[in-house]
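> Make a model of this:
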Amino acid sequence: MAFWLSRLGVSLALLAGGASSSLAQTSDQPGGDDPVKRGEYVFNAAGCLGCHTESKDAPRLAGGRALKTPFGTFYSPNITPDRDSGIGGWTQADFNCAMREGKAPDGSSYFPVFPYTAFTHLTDQDLQDLKAYLDAQPAVAKPNRPHEVSPPFGWRFLLPVWQAMFLDEGGLPPAPGRDEKWLRGRYLVEAAGHCGECHSPRNFLGAVDHSKSLGGSADGPEGKPVPNITSDQQAGIGKWSANDIAFMLEIGMTPDGDFVGGGMNEVVSNSTSKLTAADREAIAAYLVTVPPVGR
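Okay, the predicted model is just below:
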């Protein structure tokens, strides 16, 4: 499962700027006026459960799940509202700063195994709703486990330099001429779902190689390869129809009748199967347009 790991109501002004509205701003969005229910939808779209829960029988969202990477093993943090070991003492500003800038309330920087390089594109409303949901969950007193990362990759004081080089804060760039469905799908893939964090190769400093975005990775989470999901006919999923993609996101079955395994099975179970059918279709509409990346 990835650590690296909105239904779009877009006005003409937003379309011109390429911005995205929140997941909550759609008439058929589950949750209505309840920020906790809306936040649950954002939580599911972002796949938070698998990353922040150590195992099936472990306390929910109390962290401790190991993520093996070429740089060492990272352990997910406790995101329950426990005030000592979780995020119970965080303000909304603290939460937004973590999600958008990769910084803790004490000013220290987070390792990019936490996919803030994608979450930085989330809207204010979605961040508010997500925090409301997390604040409503049971608090679990479980200290965070230290990462096991060798120097220099474990030197946290170097992270501000990394962030200055590779963190592109703010909303997604303009996309003139694209319709609401495509924009919605892009937001779900590139921001909330942070698919590129697992499905893209990384450079020697651990940053996503955007020139090969969604082109797969030989060194994915937990040391396993992650497939190419671009429109390449041979290396990617270019032979899949939009319906094939949406169906896979719903039940995990590929066009050849096989079922996805490993981390993607968790993504389907914890995330994409819980989205609305329209959102899965929006993701598919976006993915079929992703430029092909060959082998």
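
> Please make it C-alpha for all contacts and neighbour counts, starting now.
Will do.

> Which parts of the stretch 1-150 of the chain are strands?
In the stretch 1-150 of the chain, the segments counted as strands under DSSP state E, counting those that start in this stretch are 66-69, 72-75, 148-149.

> what's the closest of these to residue 46?
strand 66-69 (17.0 Å; Cα to Cα).

> Show me what the closest one is packed against.
With contacts defined as 3 or more Cα pairs under 8 Å, 6 or more residues apart in numbering; DSSP states H and E, strand 66-69 has these neighbours: strand 72-75.

> What residues of the strand it packs on count as buried?
For strand 72-75, the neighbour count (16 or more other Cα atoms under 10 Å) marks 73-75 as buried.

> ok, and what's touching that strand?
Strand 72-75 is contacted from outside by 63-68, 113, 144-150, using Cα atoms under 8 Å, 6 or more residues apart in numbering.

> Disregarding flanking residues, what is the spatial nearest neighbour of the spatially most central residue of the chain?
Nearest to the mean C-alpha position of the chain, counting by Cα atoms, centre = their mean, stands residue 194 at 3.0 Å. Nearest residue to residue 194 in three dimensions, chain neighbours excluded: residue 118, at 5.5 Å (Cα to Cα, 6 or more residues apart in numbering).

> got it, and residue 216?
With Cα to Cα, 6+ apart, the residue lying closest to residue 216 is residue 228, at 3.8 Å.

> Equivalent analysis for residue 127, please.
Per Cα to Cα, 6+ apart, closest to residue 127 is residue 96, 6.7 Å.

> That neighbour - how many residues pack around it?
The number of residues packed near residue 96 is 22, by other Cα atoms under 10 Å.

> Quick check: it vs residue 152, distance?
Residue 96 is 28 Å from residue 152, where distance means Cα to Cα, to the nearest Å.

> Please apply the same query to residue 179.
44 Å.

> can you check residue 216 too?
Using Cα to Cα, one gets 26 Å for the distance from residue 216 to residue 152.

> Looking at the two, which is more packed in?
Set residue 216 next to residue 152 and count neighbours by other Cα under 10 Å: residue 216 wins out with 26 against 10.

> pretty sure that one contacts residue 229?
Yes - applying Cα atoms under 8 Å, one finds residue 216 in contact with residue 229, separated by 6.8 Å.

> what is in contact with those two at once?
residue 199.

> Looking at the contacts of strand 72-75, state which has the most neighbours.
residue 63 (28 neighbours).

> for that one, what are its contacts?
51-54, 75-79, 142, 144.

> Nearest residue to residue 130 in space, please, no chain neighbours.
Per Cα to Cα, 6+ apart, closest to residue 130 is residue 39, 4.1 Å.

> here's the other one to compare against:
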Amino acid sequence: MRLLPSLAALALLAAGTGWWLTAPKPLPDSTFAGVTGDATHGEQVFTAAGCASCHMAPGAEGEAQRVLSGGQRFASPFGTFLAPNISPDPTQGIGGWTLAQFGNAVMRGVSPEGEHYYPAFPYSAFNKMTVQDLADLKAFMDALPPDATPSLPHEVGFPFNIRRSLGGWKLLFLRDDWVIDGTLSEPETRGRYIAEALAHCGECHTPRNLLGGLERGRWLAGAPNPSGQGTIPNITPAKLGWSEDEIVEYLTSGFTPEFDSVGGHMAHVVENMSRLPESDRQAVAAYLKKVPASE
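Purely as a prediction, here's the structure:
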């Protein structure tokens, strides 16, 4: 009978340890001290990160793409995620957020209420953003049109609807180091920042394990489409045989060397990339040539 109290104590200790380990971990309070955002540069960050591509209303075109009312649906093996309203509306959007709250959401996947966000929101890439770029991004987004459309709930069933369990996912898979490391030229370093952080290319082009963690050893080697329809291509040198100039042209015009044209969600990516300085597209091309070939 003495064993029962001991087992109960161990169970309580294990539960407490698990609760502590899976707790959201916000950024230090000092992270944004003295940081002021520049909205002009923030527009470039916004474009590179493709914020409108996911958070505009379904089917939005032209300037309506900058009304970030949300509502697009993103199917996955874990359920369907619906992009929330991130317009500056103070009630339905994020207009009332402080820079620290915005930073915790984007770089740590932690909501202002202290809950984990699902990694369908690519904070696992955005956590490599510079603090200044983050502040610039918020300054630009604060000036976009507000919209009072309520965010819709995600369609995620048990056990994936237990938000606290995402703390365990973060412990296993959330990393802030670069995938491609070592000595890089200035353009390659800039390309890495765009591809691995802002544009979060690996989130789609890298295969995932059964728990949804990126298989970094097969970086950019292609993956099944989360919707279950088709595949996302391998863009390592093993499959993408284009020259750097051809990659730049594709990211500018959407045309491949074979005179095919971009389609699907990648069309939004190319549209965003085409708005960046050409030096950034050249940097991405240089980075892709640095990625190890993977079959």
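
> TM-score of the superposed pair?
Here the superposed chains carry a TM-score of 0.83, computed using TM-score structural alignment, normalised by the length of the first structure; 256 aligned residues with a Cα RMSD of 1.8 Å.

> ok, the alignment partner in the first structure of residue 105 of the second structure - how many residues close by?
Aligned by TM-score structural alignment, residue 105 of the second structure pairs with residue 98 of the first structure. Around residue 98 of the first structure there are 21 other residues, counting by other Cα under 10 Å.

> Tell me who's in contact with the nearest residue to residue 98 of the first structure once chain neighbours are set aside.
Distances taken as Cα to Cα, 6+ apart place residue 104 nearest to residue 98 of the first structure, at 5.6 Å, with adjacent residues excluded. By Cα under 8 Å, 6+ apart, the contact set of residue 104 of the first structure is 94, 97-98, 110.

> The first structure: helices as residue ranges?
Remark: helices assigned in the first structure by DSSP state H are 12-17, 35-46, 48-51, 92-101, 116-119, 124-135, 159-166, 180-186, 196-199, 242-251, 262-270, 277-287.

> equivalent range in the second structure for the last one?
Mapped onto the second structure using TM-score structural alignment, helix 277-287 of the first structure covers residues 278-288.

> Which residues belonging to that stretch are considered buried?
Neighbour counts over stretch 278-288 of the second structure (16+ other Cα under 10 Å) mark 280-288 as buried.

> Identify the residues contacting residue 17 of the first structure.
Residues near residue 17 of the first structure by Cα under 8 Å, 6+ apart: 173-175.

> can you rerun that using 6 Å?
Residues near residue 17 of the first structure by Cα atoms under 6 Å, 6 or more residues apart in numbering: residue 174.

> Check the burial of residue 256 of the first structure by counting its neighbours.
Neighbour count for residue 256 of the first structure, taken as other Cα under 10 Å: 7.

> which residue in the second structure lines up with it?
Aligned counterpart of residue 256 of the first structure in the second structure: residue 258 (TM-score structural alignment).

> what's the distance between its match and residue 117 of the second structure?
Residue 258 of the second structure is 40 Å from residue 117 of the second structure, by Cα to Cα.

> Which residue range of the first structure does the helix ranked longest in the second structure align onto?
Ranked by number of residues, the top helix in the second structure under DSSP H is helix 3-21. Counting by TM-score structural alignment, helix 3-21 of the second structure pairs with no residue of the first structure.

> quick one, that helix and helix 166-173 angle?
Between helix 3-21 of the second structure and helix 166-173, the angle comes out at 70 degrees (axes from the mean of the first three to the mean of the last three Cα atoms, to 10 degrees).

> so how far is helix 3-21 of the second structure from its chain's centroid?
Computed by Cα atoms, centre = their mean, to the nearest Å, the chain-centroid distance of helix 3-21 of the second structure equals 35 Å.

> rewinding a little: quick check: the match of helix 277-287 of the first structure compared with the first structure, mean distance?
The superposed stretch 278-288 of the second structure is, by mean Cα distance after the TM-score superposition for the first structure, a mean 0.3 Å from where its aligned residues fall in the first structure.

> State the number of residues packed around residue 250 of the second structure.
Residue 250 of the second structure - counted by other Cα under 10 Å - has 22 other residues nearby.

> where's the residue nearest to it when sequence neighbours are not counted relative to residue 194 of the second structure, distance?
Nearest residue to residue 250 of the second structure, sequence neighbours excluded (Cα to Cα, 6+ apart): residue 256, at 5.5 Å. In this view, residue 256 of the second structure and residue 194 of the second structure are 21 Å apart by Cα to Cα.

> and if you look at residue 151 of the second structure?
Counting by Cα to Cα, the gap from residue 151 of the second structure to residue 194 of the second structure is 28 Å.

> do the same with residue 276 of the second structure
Counting by Cα to Cα, the gap from residue 276 of the second structure to residue 194 of the second structure is 11 Å.

> Between the two, which has more neighbouring residues?
Between residue 276 of the second structure and residue 194, counted using other Cα under 10 Å, residue 194 has the larger neighbour count: 25 against 17.

> Give the aligned equivalent of that one in the first structure.
In the first structure, residue 194 of the second structure lands on residue 188 (TM-score structural alignment).

> swap in residue 120 of the second structure?
Correspondence of residue 120 of the second structure to the first structure, assessed by TM-score structural alignment: residue 113.

> Please report how far its match lies from residue 153 of the first structure.
12 Å.

> picking that back up, can you tell me which two in the contacts of residue 63 of the first structure are farthest apart?
Farthest apart among the contacts of residue 63 of the first structure by Cα to Cα are 51 and 142. That separation is 15.5 Å.

> who has more neighbours, these two?
Of the pair residue 51 of the first structure and residue 142, residue 51 is the one with more neighbours under other Cα under 10 Å, namely 24 against 18.

> Around the nearest residue to residue 284 of the second structure once chain neighbours are set aside, count how many other residues there are.
Spatial nearest neighbour of residue 284 of the second structure, chain neighbours left out: residue 191 (4.0 Å); criterion: Cα to Cα, 6+ apart. A count of nearby residues for residue 191 of the second structure, using other Cα under 10 Å, gives 26.

> what do you get for residue 50 of the second structure?
Residue 50 of the second structure: 20 neighbours (other Cα under 10 Å).

> How about residue 104 of the second structure?
Look at residue 104 of the second structure: counted by other Cα under 10 Å, it has 22 neighbours.

> correct me, but it touches residue 110?
Yes - Residue 104 of the second structure is within contact range of residue 110, at 5.4 Å (criterion: Cα atoms under 6 Å).

> Now do the contacts for residue 176 of the second structure.
Residues in contact with residue 176 of the second structure (Cα under 6 Å, 6+ apart) are residue 128.

> count of residues packed around residue 206 of the first structure?
Count around residue 206 of the first structure with other Cα under 10 Å applied: 17.
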